[in-house]
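**Q** the following block contains a protein sequence and its predicted model.
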Amino acid sequence: MNDDQGRKKPKAANAELANSVLNAIQNAVILVDEDGYIAFANWEAESFFGASAAYLARHTIYAYIPFGSPMLTLIDQVRERRAPVNEYRVDLSSPRLGADKLVDIYVAPVLTDPGSVVVVFQERSMADKIDRQLTHRAAARSVTGLASMLAHEIKNPLSGIRGAAQLLETSVNDEDRALTQLICEETDRIVSLVDRMEVFSDERPVDRAPINIHSVLDHVKAIAKAGFARNIRISENYDPSLPAVHANRDQLIQVFLNLIKNASEAVADRGDAEIILTTAYRPGIRISVAGSREKISLPLEFCVIDNGPGVPDDLVPHLFDPFVTTKTNGSGLGLALVAKIIGGHGGIVECDRQNNKTIFRVLMPVSPNGQGEDHHFD
């Protein structure tokens, strides 16, 4: 039906439409009535609480939220003031909800139903992942610009310096010859560093295909066991039914070579040194992809776990930034390159510390057709 200006009038709101809208929201949403019962829960809320909406409706919010929780105080405040309230980083961890339930909460009154409130939960783990993803992509872009500048502005002068040192070497005494050789060695070292950084400035599109991640991990493990991880036990915990990842095989090999090499260096001094490779399907997180308005799911989880001393807490937020490293002679480019490659594939890489183990976790999208190459051992 149209009005006088010819504009189409909106459809009348109804319960079915409202439910569809709420179920489309990627955050958990519940309605708590004046008696504390969970009168409504969308699909994300069912996942958050680990129970169906029908089951939740038979229980009050107090059965799920720990006694004394700030969330219960927020609900009381909203009922009293009849105004919405936000609270950030609220810990709802409990035996019933599970550990690490850190959330941002929005509570608002339902004006047409006095005493009832709507509660929206934003899990911090997801928000933190998105924040880290954006940070890592920005870090990779900064290295890209720096690499281009270095290639043009530094390599040419270095070639001249090295050439001059070589000419001087033929006309100086033995004592001074050591200095000219030092100049050549140091210029070579700087050129090598610039060459490594030039990888960041390569923005050419890469070929991608459905890849069996286990084939990639087996290949990387074989390389590691033949070289830098020769004396380290590497074990696997794979999900054999995992769908294919849409990626470039060579770049994935580079990513996991870097991660496993870092892990092997972290555990090198331990007598019980161990690296564990895991794969799993973890549905739930959706993020925006660079250059696109669409959001994609990142259900594929690949982990490299080691029992080394771990990363200092103050370095964890900056671990994937360029030139940040815990190694005495490290350049701090290995993990920055990992972040660039995974970010370019629309994924996330992050570092956690759990149960005295360091976990580098890569989250990536599924291949569109879900089919990968045949699994094989290299």
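**A** Cool, the structure landed. Numbers count the residues shown, from 1 in each chain.
**Q** every contact and neighbour count from this point should use C-alpha atoms.
**A** Fine.
**Q** my read is that Asp104 contacts Ser125, right?
**A** No. Asp104 lies out of contact with Ser125 (CA atoms under 8 Å); the separation is 10.2 Å.
**Q** tell me where the stretch 1-150 of the chain has strands.
**A** Here the stretch 1-150 of the chain has its strands, by DSSP state E, counting those that start in this stretch, at 28-32, 38-41, 85-91, 102-109, 117-123.
**Q** any idea how far Ile341 is from Ala139?
**A** 12 Å (CA to CA, to the nearest Å).
**Q** same thing with Ala41?
**A** Taken as CA to CA, the span from Ala41 to Ile341 is 38 Å.
**Q** which one's more surrounded, the two?
**A** Ala41 (27 against 23; other CA atoms under 10 Å).
**Q** and the closest residue to the more buried one other than its chain neighbours, how many neighbours?
**A** Sequence neighbours aside, Ile30 is the residue nearest to Ala41 in space, at 4.4 Å (criterion: CA to CA, 6 or more residues apart in numbering). Residues lying near Ile30 (other CA under 10 Å) number 25.
**Q** wouldn't Ile30 be in contact with Tyr37 here?
**A** No. Contact criterion CA under 8 Å: Ile30 and Tyr37 do not qualify, at 10.0 Å.
**Q** may I see the strands of the stretch 1-150 of the chain arranged in a markdown table, with distance to Glu186 as well?
**A** Formatted as a markdown table, the strands of the stretch 1-150 of the chain follow (distance: least, CA to CA, whole Å):
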| stretch | distance to Glu186 |
| --- | --- |
| strand 28-32 | 57 |
| strand 38-41 | 64 |
| strand 85-91 | 49 |
| strand 102-109 | 49 |
| strand 117-123 | 49 |
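**Q** nearest to Ala18, out of the ones you listed?
**A** strand 38-41 (11.4 Å; CA to CA).
**Q** now for that closest one, which elements pack on it?
**A** Applying 3 or more CA pairs under 8 Å, 6 or more residues apart in numbering; DSSP states H and E, one finds that strand 38-41 makes contact with strand 28-32, helix 53-56.
**Q** list the contacts of the last one.
**A** So that's helix 53-56. For helix 53-56, contacts defined as CA atoms under 8 Å, 6 or more residues apart in numbering pick out Ile38, Ala39, Phe40, Ala41, Asn42, Trp43, Glu46.
**Q** just the buried residues of it, please?
**A** For helix 53-56, the neighbour count (16 or more other CA atoms under 10 Å) marks Ala53, Leu56 as buried.
**Q** gap between stretch 109-116 and the chain center?
**A** 39 Å (CA atoms, centre = their mean, to the nearest Å).
**Q** how long is that stretch end to end?
**A** End to end - CA to CA - stretch 109-116 spans 6 Å.
**Q** ok, now which ones touch Leu168?
**A** Thr180.
**Q** what about 7 Å?
**A** By CA atoms under 7 Å, 6 or more residues apart in numbering, no residues touch Leu168.
**Q** put this next to the previous one:
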Amino acid sequence: MAPQDTPTVDPLQVLNALPHPVVVVDREGYFAYANSDAEQFFSAGASYLRRRRLSEFVPADSPLFLLIDQVRAQGSRISEYKVDLSSPRIGVDRLVDLYVSAVPDGNGLVTVMIQLRSIADKMDRQMTHRSAARTVTGLASMLAHEIRNPLSGIRGAAQLLETAASDEDRVLTRLIQEESERIGKLVDRMEVFSDQRPVERSAVNIHSVLEYVKTLARSGFARNVRFTEIYDPSLPPVYANRDQLVQVFLNLLKNSAEASASADEPEIKLTTAFRPGVRLSVPGSRKRVTLPLEFTVEDNGAGVPEDIREHIFDPFVTTKPSGTGLGLALVAKIIGDHGGVIECDSQPGHTAFRVLMPAWTEPPEATRNPVTGSND
């Protein structure tokens, strides 16, 4: 295309196309402009925002106002990372990166671009969880090889000794056998991590999975828990292995039921929703997938202690006196094998495990067999 034929570009359309909230603030602190993402961030339309000051949405002591004053005074650009903009107007958990710059010859106008930290943090945490799972994979293979054989010998020797032992000594031989069996079961649980086969996936109705798991929970460990469901009935199928999803949500519900047992009225809330997702690589492939499906398990328990909150999905990290710390590590591995993300937000009285997963998409018609209807 020749230069003279280049179409005219509307700057406002460019700003609206950006995947980040962008606002322009005038000298009096009023919104002069807000793009479409900013409308979502502040939960207000652009016309409404133009009649309001930024200080009505962001706490007056926020570092953002200091950045705006510095930029306006110096006519420069400033970036600030991990700034908390949480407030009653725009919600909690609003940790963001800020990019502030002065508008040239703009009579004191300042542009603020906001990048939500949650997406970057989710990706960082997911990479950590996958690395931890790989560590357990190597450990599981080593344990299976190095422990199983001598463990069988110890158990067999204890059984032989028991036949000729006195009643007093028989107590000790049975103890040896029981402890050997307990170690064997622990090795069995860890051996699951060494399974590197590709996940067989298909279109799965997540609501069917959650209702099935809830039925199991109500008949056992969660019989005294009240369940609340907030489901999006229009949700597309999730691209996953159904049996593994059952294992994931059974583990999450069991954790939530045990955590909320100390509450006056134990409650677990199950939520499904369609959210704008991040893009992550599928393990063993160059393919990248979006993760628009969000499934949440919330409870009203005491919460995860702050000192282990960032490591809750690491192997052997647990708050239970008799726990092994492998349940959530296995959950993280399964979700990671699906190319998904899991995170935990916790404070006293409220803990939420959020799972982001890829949606099922119909194969192109060209790849289907016209006779059988199956994929070629």
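**A** Yes, it's here. Source: prediction; values computed, not measured.
**Q** what does the residue nearest to Ala41 of structure 1 correspond to in structure 2?
**A** Aligned counterpart of Ile30 of structure 1 in structure 2: Val23 (TM-score structural alignment).
**Q** counterpart of Arg79 of structure 1 in structure 2?
**A** So, by TM-score structural alignment, Arg79 of structure 1 is matched to Arg72.
**Q** residues near the aligned residue in structure 1 for Ala60 of structure 2, how many?
**A** By TM-score structural alignment, Ala60 of structure 2 lines up with Phe67 in structure 1. Phe67 of structure 1 has 10 neighbouring residues, counting by other CA under 10 Å.
**Q** what sits against the match of Arg79 of structure 1?
**A** Counted by CA under 7 Å, 6+ apart, Arg72 of structure 2 has contacts Ala102, Gly108, Val110.
**Q** the same query, at a cut-off of 10 Å, please.
**A** With contacts defined as CA atoms under 10 Å, 6 or more residues apart in numbering, Arg72 of structure 2 is in contact with Arg27, Leu66, Val100, Ser101, Ala102, Val103, Asn107, Gly108, Leu109, Val110.
**Q** any idea how far Asn212 of structure 1 is from Arg286 of structure 1?
**A** 22 Å.
**Q** more neighbours, these two?
**A** Neighbour tally, Asn212 of structure 1 and Arg286, criterion other CA under 10 Å: the higher count belongs to Asn212, 23 against 16.
**Q** now whatever residue of structure 2 lines up with that one: closest residue in space, sequence neighbours ignored.
**A** When structure 2 is aligned by TM-score structural alignment, Asn212 of structure 1 is paired with Asn205. With sequence-adjacent residues excluded and distances taken as CA to CA, 6+ apart, Asn205 of structure 2 is closest to Pro237, at 5.0 Å.
**Q** contacting residues for that neighbour?
**A** If you count contacts by CA under 10 Å, 6+ apart, then Pro237 of structure 2 has Ser202, Ala203, Val204, Asn205, Ile206, His207, Leu293, Pro358, Ala359, Trp360, Thr361 around it.
**Q** from Leu235 of structure 2, how far out is the fifth one?
**A** If you measure Ile206 of structure 2 against Leu235 of structure 2 using CA to CA, the figure is 9 Å.
**Q** find residues that contact each of those two.
**A** Thr272, Leu293.
**Q** which one's more surrounded, the two?
**A** Ile206 (22 against 17).
**Q** for structure 2, what's the longest helix?
**A** helix 117-164 (DSSP state H).
**Q** please tell me which residues of structure 1 the helix or strand immediately after that helix in the chain aligns onto.
**A** Using DSSP states H and E, the helix or strand that follows helix 117-164 of structure 2 in sequence is helix 167-191. Here helix 167-191 of structure 2 aligns to structure 1 at residues 174-198, judged by TM-score structural alignment.
**Q** wait, what's in contact with the nearest residue to Phe313 of structure 2 once chain neighbours are set aside?
**A** Leaving aside its chain neighbours, Phe313 of structure 2 sits nearest to Ala329 (4.8 Å; criterion: CA to CA, 6+ apart). The contact partners of Ala329 of structure 2, taken as CA under 10 Å, 6+ apart, are 129-130, 132-133, 136, 193, 311-317.
**Q** what's the answer for Glu298 of structure 2, then?
**A** 227-228, 252-253, 256-257, 260, 267-271, 344-346, 350-354.
**Q** residue in structure 1 matching it?
**A** Using TM-score structural alignment, Glu298 of structure 2 pairs with Ile305 in structure 1.
**Q** am I right that that match sits in a helix?
**A** No. Ile305 of structure 1 sits outside any helix when classified using DSSP: H, G, I helix; E, B strand; the rest coil, being strand.
**Q** how far away is it from Ala224 of structure 1?
**A** For Ile305 of structure 1 relative to Ala224 of structure 1 (CA to CA), the value is 15 Å.
**Q** could you do Asn23 of structure 1 as well?
**A** From Asn23 of structure 1 to Ala224 of structure 1 the distance is 46 Å (CA to CA).
**Q** so Ser256 of structure 2 is in which element?
**A** Judged by DSSP H and E, Ser256 of structure 2 forms part of helix 242-260.
**Q** mean per-residue distance, that helix to structure 1?
**A** With mean CA distance after the TM-score superposition for structure 1, helix 242-260 of structure 2 departs from structure 1 by a mean of 1.2 Å once superposed.
**Q** helices or strands up against that helix?
**A** strand 202-204, helix 206-218, strand 267-274, strand 293-299, helix 327-337, strand 350-357 (3 or more CA pairs under 10 Å, 6 or more residues apart in numbering; DSSP states H and E).
**Q** how about those, which one is nearest Pro7 of structure 2?
**A** strand 267-274 (35.7 Å).
**Q** how far is whichever helix or strand comes after that closest one from where the chain is centred?
**A** Downstream of strand 267-274 of structure 2, the next assigned helix or strand under DSSP H and E is strand 279-281. In terms of CA atoms, centre = their mean, the centre of strand 279-281 of structure 2 is found 13 Å from the chain centre.
**Q** so after strand 279-281 of structure 2, what's the next helix or strand?
**A** strand 288-290.
**Q** list the buried residues for that next one?
**A** Those would be Val289, Thr290, for strand 288-290 of structure 2 by 16+ other CA under 10 Å.
**Q** look up the average distance of that strand to its aligned counterpart in structure 1.
**A** Mean for strand 288-290 of structure 2 is 4.4 Å (mean CA distance after the TM-score superposition for structure 1).
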